[in-house]
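Asks: fold the stuff below for me.
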Amino acid sequence: MKTSTAEHLIGNSSQKIRLNEKIGYATGDLACNFIYQTVSSYLLFFYTDIFGITAAAAGLMFLIVRIVDAILDPFIGAVIDKTKTKYGRFRPYLLYGAFPFAGVAILCFTTPGFSDPVKLVYAYTTYILLSITYSVINIPYAALTSAITQDNTEVVSLTSVRMLFGNIGGLIVSFGVPLLAGIFTNMTGEKDTGWQITMTIMGIFGAILLLVCFYTTKERVPLNHSKEAEINFKDIWIQLKTNRPLIIVCFFFILNFGVNSIVNSVGIYYVTYNVARPELVKWYGLMGTLPALILMPLMPLMYKWMGKKKLLFTALLLKAIGLLALFIIPPTFIPLVFVGRLITALGTLTAGAFTWALIPETIDYGEYKTGKRASGVIYALVGFFFKFGMAIGGIVPGLILAKFGYIANQTQTPEALHGILMTLTVIPAVFVIIELAAIFFYNLDEKEHKRILSILKTRQ
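Replies: Here you go, the predicted model:
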């Protein structure tokens, strides 16, 4: 019997995923981290200390860009869900979006010779374009997990490999970007040129890796092609109304990755001014990502041993302890500062990886409740909260640093140093404690998820 293209792409949604495909899929997160982690960790610093925008203006810009995201992302997700090509629904966006994504990122780290008002317009334009292209890449990339497999064990395994590669990307960014920016600055004699060359390297490698991801993955999960199962824009609101696990996961994302972004973006200020050792920035960043090389391969075992709620609670508790330890530790005690950073990283990396692993089961739950497998819509909603959380790393530090009197490239006042410390430690710790309480409202346990999958298979 002749097999259609769609049937060929679908395959078996519960089969074991080969390691080479898991690695291929994970290269997509490595690529996104090469580009967007550089933006998340260093764009605020680039804007304030090199590009020449005040901390308050940069913080406001991060907020406005997130408002644009709020309007566009769910609609981008709905469009992705309606995509039908010979490559599937999600993979084509990796193929056609890779180099535009890299190109716009390079423009963000380019300082044009314009007057200050025009430079600000340039910054807004390039950052908004970057945010849109990131959505067009990252929403389908993230949704691809739910199209590769529905097996929960395989989802955790796939996500663990993905997070391992993503954190390797974060490690390379944390250590390599300041190192390369310093090298190229010394070579050219210009800070802005040094950062532009560095972003060009990260962008090109990121684009190539997205193409690798496209060519090594396969969409298998069957779709309901009936007219009633077609995705419409109103499904955005239907999912928000009926999908309680999704609401909790979105809440996790805005808090968890908001905290991560604050800690990452303020870390360079903390090491440069509070510790007064700017040459340690790359090592401080490295300490925040290095534990992933041990933790990510252990994720499936930890999940099997502890279960989702206990694992997530333990990780967030470690994160809060590490942040509060950094508040207490004097910045001159550098070994203890790195210990506090390590404890924070252990909790941060585990919680972040497992939060991503929860999304496919919210897609299953949404299909169970509505009859529609709205993967793109759900990942768009999660992606909005993820990016809004990431933007908090620019909004909150920018506004607070301005309030405490931070002025770039000079010795900071005691008040400004206290503002940096509070923004790095106490404020994020409060968000983490709120997130700890939210765990108890997540109502989709392993037993319930298996029951839902059984019902979905019967329907198919």
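Asks: contacts and neighbour counts: CA atoms only from here.
Replies: Will do.
Asks: which residue ranges form the helices in the stretch 301-450 of the chain?
Replies: Ranges of helices in the stretch 301-450 of the chain, per DSSP state H, counting those that start in this stretch, are 308-328, 334-357, 359-370, 375-403, 414-424, 426-438, 446-459.
Asks: contacts for the fifth one, please.
Replies: Contacts of helix 414-424 from elsewhere in the structure, counted by Cα atoms under 8 Å, 6 or more residues apart in numbering, are 262-263, 266-267, 269-270, 273-274, 323, 327, 396-397, 400-401, 404-406.
Asks: okay, the angle between it and helix 308-328?
Replies: Counting by axes from the mean of the first three to the mean of the last three Cα atoms, to 10 degrees, helix 414-424 lies at 170 degrees to helix 308-328.
Asks: run this one through as well so I can compare:
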Amino acid sequence: MRKIKQPLTYAIGAFGHDAFYAALTTYFISFVTSELFDWDTGVSAQMIGFITTAVVVIRIVEIVFDPFIGALIDNTNTRWGKFKPWILGGSLVSSLALVLIFSNFFGLTESNPTLYLVLFVIAFIILDFSYSAHDVAFWGLMPALSLESEQRTKIGTIARFGSTLGHTTIAIVLVPINLWISHWIVGTQGDQQTRAGWLGFAIIIAGVSFIGSALTCWGAEEQQNAVRENVKRTKFTDVFKVLGRNDQLLWLALSYFMFALGFAITNSMVIYYFRYVLGKPQDYTYVGILEAILGMVSVIIFPFLQRTIGRKGVYVGAIGVQVIGYILYTMSGSSTAMALISTGLFYFPQPLVFLATLMTITDSVEYGQLKNGVRNESVTLTVRPLLDKLGGAISNGIVGVAAVGAGMTGAATAADISESGVLTFKAFMLFIPLGLVVLAAIVYWWKVSLTEARHDEIVAKLKEKLVDGESEAGNDETDASAASQSSGAGAGHAG
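Replies: Got it, this is the predicted structure:
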């Protein structure tokens, strides 16, 4: 039962986790640029600029604290373990804050824009820090579930299956949920989306995220073993030393950051492509369906690909497929079919790259433990979400600039966008990200050498080292006991 319950509940938690992340990083900026403000007031462009700037600044500043959050989690000791209090508490607070930022604070965007901006900044800071605690703890739980690379791959694959469903389901249900709530609450008809529709969408996502976190806390169990117990408390002053001394982690981080940034930019702009370039916003639902199917296929085949060509082959090969997708996107023109094919080739590799990255980072926990003599689970696992958040933060700013620069705001339609606007948009959506993902593949292939076989050797060395240490400690105790007995005998003889 435990073999089923643990991966299943972890996958459900991953479903809610990625649904939340998609709402925050991909669709929030679309809500801001399209429905949050009344464009008749004349201040909407400036307000969008302030919000996107605030989001980027807050997320980048918060990212600096992520490793310290990881250290705090690593030093946590409760009856429920290290991770569960942070997973549940962080999910509760961030879910409530998500609902707040998808509102206009009871009309303050029109009645008092300054107060709205102040309250928005406060709410977003609370959301970002609480989400970080949840994010770091959730994925930091991974190396605590098993030491074996093969078992980690199974758990990680099932979890990624759940997270892929969470992310892609949002693309499928976003427009129908928004329209249904808009028709029901506001009384609109047709395909007109409203603030109420976006708020209802956010409430649903917040509830799904919290329920998933609660189920993960109920079903997942930290593994207790000698390797995990052989730890020292991480001092906050040593956090960046821990990360800086793990060379494999740093090279992987550089590669994955470039990939994450490129992916986040394009991913956030696909919805704009269908709405403002193709003029078919309703067809965006097909993107979600396509992403869901291909995402599940890529997750299912990951273990086979890893066994066949190794993680390095999976990582670089997946990016090669994505490059083909980018190239086809530039030739899609006004063809919906070509756009969907390009989108499929863009989305299919992402779960493969994510899993290869997650498994490599997870294995780098033991690599760092052997190299530096200190085991840091949460601090090490902060790197992947830190990079995703940094990429998402920067992409939000880029998308905001691109949308305003191309005229893709408010009630504008595809007919309103000029050729130069489309070209500007494509430069941001396709050309810049293409360069980033190619560089990511080059860095990974050239510098990351922590393979599955090398990790197995590292775990064996750690176990051997711990056994030798226990034997030496046992010998020391025997010697001390013998010395005590000899001393006692000497004292009796003297007496």
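Asks: TM value for the aligned chains?
Replies: Between these two chains, after superposing, the TM-score reads 0.91 (TM-score structural alignment, normalised by the length of structure 1); 443 aligned residues with a Cα RMSD of 1.9 Å.
Asks: returning to that earlier point: got the helices of the stretch 301-450 of structure 1 as TSV, with mean neighbour count and distance to Thr54 of structure 1 columns?
Replies: Below are the helices of the stretch 301-450 of structure 1 laid out as TSV (neighbours: other Cα atoms under 10 Å; distance: least, Cα to Cα, whole Å):
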stretch	mean neighbour count	distance to Thr54 of structure 1
helix 308-328	20	26
helix 334-357	21	28
helix 359-370	22	37
helix 375-403	26	8
helix 414-424	20	15
helix 426-438	17	22
helix 446-459	13	48
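Asks: okay if I get those as a markdown table plus distance to Gly285 of structure 1?
Replies: A markdown table is the format used below for the helices of the stretch 301-450 of structure 1 (distance: least, Cα to Cα, whole Å):
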| stretch | distance to Gly285 of structure 1 |
| --- | --- |
| helix 308-328 | 15 |
| helix 334-357 | 9 |
| helix 359-370 | 28 |
| helix 375-403 | 15 |
| helix 414-424 | 14 |
| helix 426-438 | 17 |
| helix 446-459 | 35 |
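Asks: these: which one's closest to Thr242 of structure 1?
Replies: Thr242 of structure 1 lies closest, by Cα to Cα, to one member of the helices of the stretch 301-450 of structure 1: helix 359-370, at 7.0 Å.
Asks: average offset of the closest one relative to structure 2?
Replies: In this overlay with structure 2, the average offset of helix 359-370 of structure 1 from its partner residues is 1.1 Å by mean Cα distance after the TM-score superposition for structure 1.
Asks: report the contact partners of the aligned partner of Ile101 of structure 2 in structure 1.
Replies: Mapped onto structure 1 by TM-score structural alignment, Ile101 of structure 2 lines up with Cys108. Contacts for Cys108 of structure 1 (Cα under 8 Å, 6+ apart) come out as Ala123, Thr126, Tyr127, Leu130.
Asks: and these, which are buried?
Replies: Ala123, Thr126, Tyr127, Leu130 (16 or more other Cα atoms under 10 Å).
Asks: so which of the contacts of Cys108 of structure 1 belong to helices?
Replies: The helices, defined by DSSP state H, take in Ala123, Thr126, Tyr127, Leu130 from these.
Asks: just give me the match in structure 2 for the last one.
Replies: Yep, that's Leu130 of structure 1 we're talking about. Under the alignment (TM-score structural alignment), Leu130 of structure 1 maps onto Leu127 of structure 2.
Asks: if we ignore the residues flanking it in sequence, what's nearest its match?
Replies: Nearest non-adjacent residue to Leu127 of structure 2, counting by Cα to Cα, 6 or more residues apart in numbering: Ser94, 4.6 Å away.
Asks: so which helix or strand takes in that neighbour?
Replies: Element membership for Ser94 of structure 2 (DSSP states H and E) is helix 84-101.
Asks: tell me the gap between that helix and the middle of its chain.
Replies: Remark: helix 84-101 of structure 2 is offset 15 Å from the chain centroid, using Cα atoms, centre = their mean, to the nearest Å.
Asks: immediately after it, which helix or strand?
Replies: Note on helix 84-101 of structure 2: by DSSP H and E, the next helix or strand toward the C-terminus is helix 108-111.
Asks: what packs against that next one?
Replies: Contacts defined by 3 or more Cα pairs under 8 Å, 6 or more residues apart in numbering; DSSP states H and E place helix 108-111 of structure 2 against helix 113-140.
Asks: any idea how far Phe31 of structure 2 is from the residue opposite Gln239 of structure 1 in structure 2 once aligned?
Replies: Aligned counterpart of Gln239 of structure 1 in structure 2: Val242 (TM-score structural alignment). Per Cα to Cα, to the nearest Å, Val242 of structure 2 is found 39 Å from Phe31 of structure 2.
Asks: and for Val443 of structure 2?
Replies: Applying Cα to Cα, the value for Val443 of structure 2 to Phe31 of structure 2 is 35 Å.
Asks: which residues touch the closest residue to Pro112 of structure 1 other than its chain neighbours?
Replies: Distances taken as Cα to Cα, 6+ apart put Lys119 closest to Pro112 of structure 1, at 7.0 Å, once the chain neighbours are dropped. Shown in contact with Lys119 of structure 1 (Cα under 8 Å, 6+ apart): Thr111, Pro112, Gly113.
Asks: most neighbours among these, which one?
Replies: In terms of neighbours by other Cα atoms under 10 Å, those top out with Thr111 at 20 neighbours.
Asks: which helix or which strand is home to the match of Gln239 of structure 1?
Replies: Using DSSP H and E, Val242 of structure 2 sits in helix 239-244.
Asks: that helix vs structure 1, average offset?
Replies: By mean Cα distance after the TM-score superposition for structure 1, the fitted helix 239-244 of structure 2 averages 2.1 Å away from its aligned residues in structure 1.
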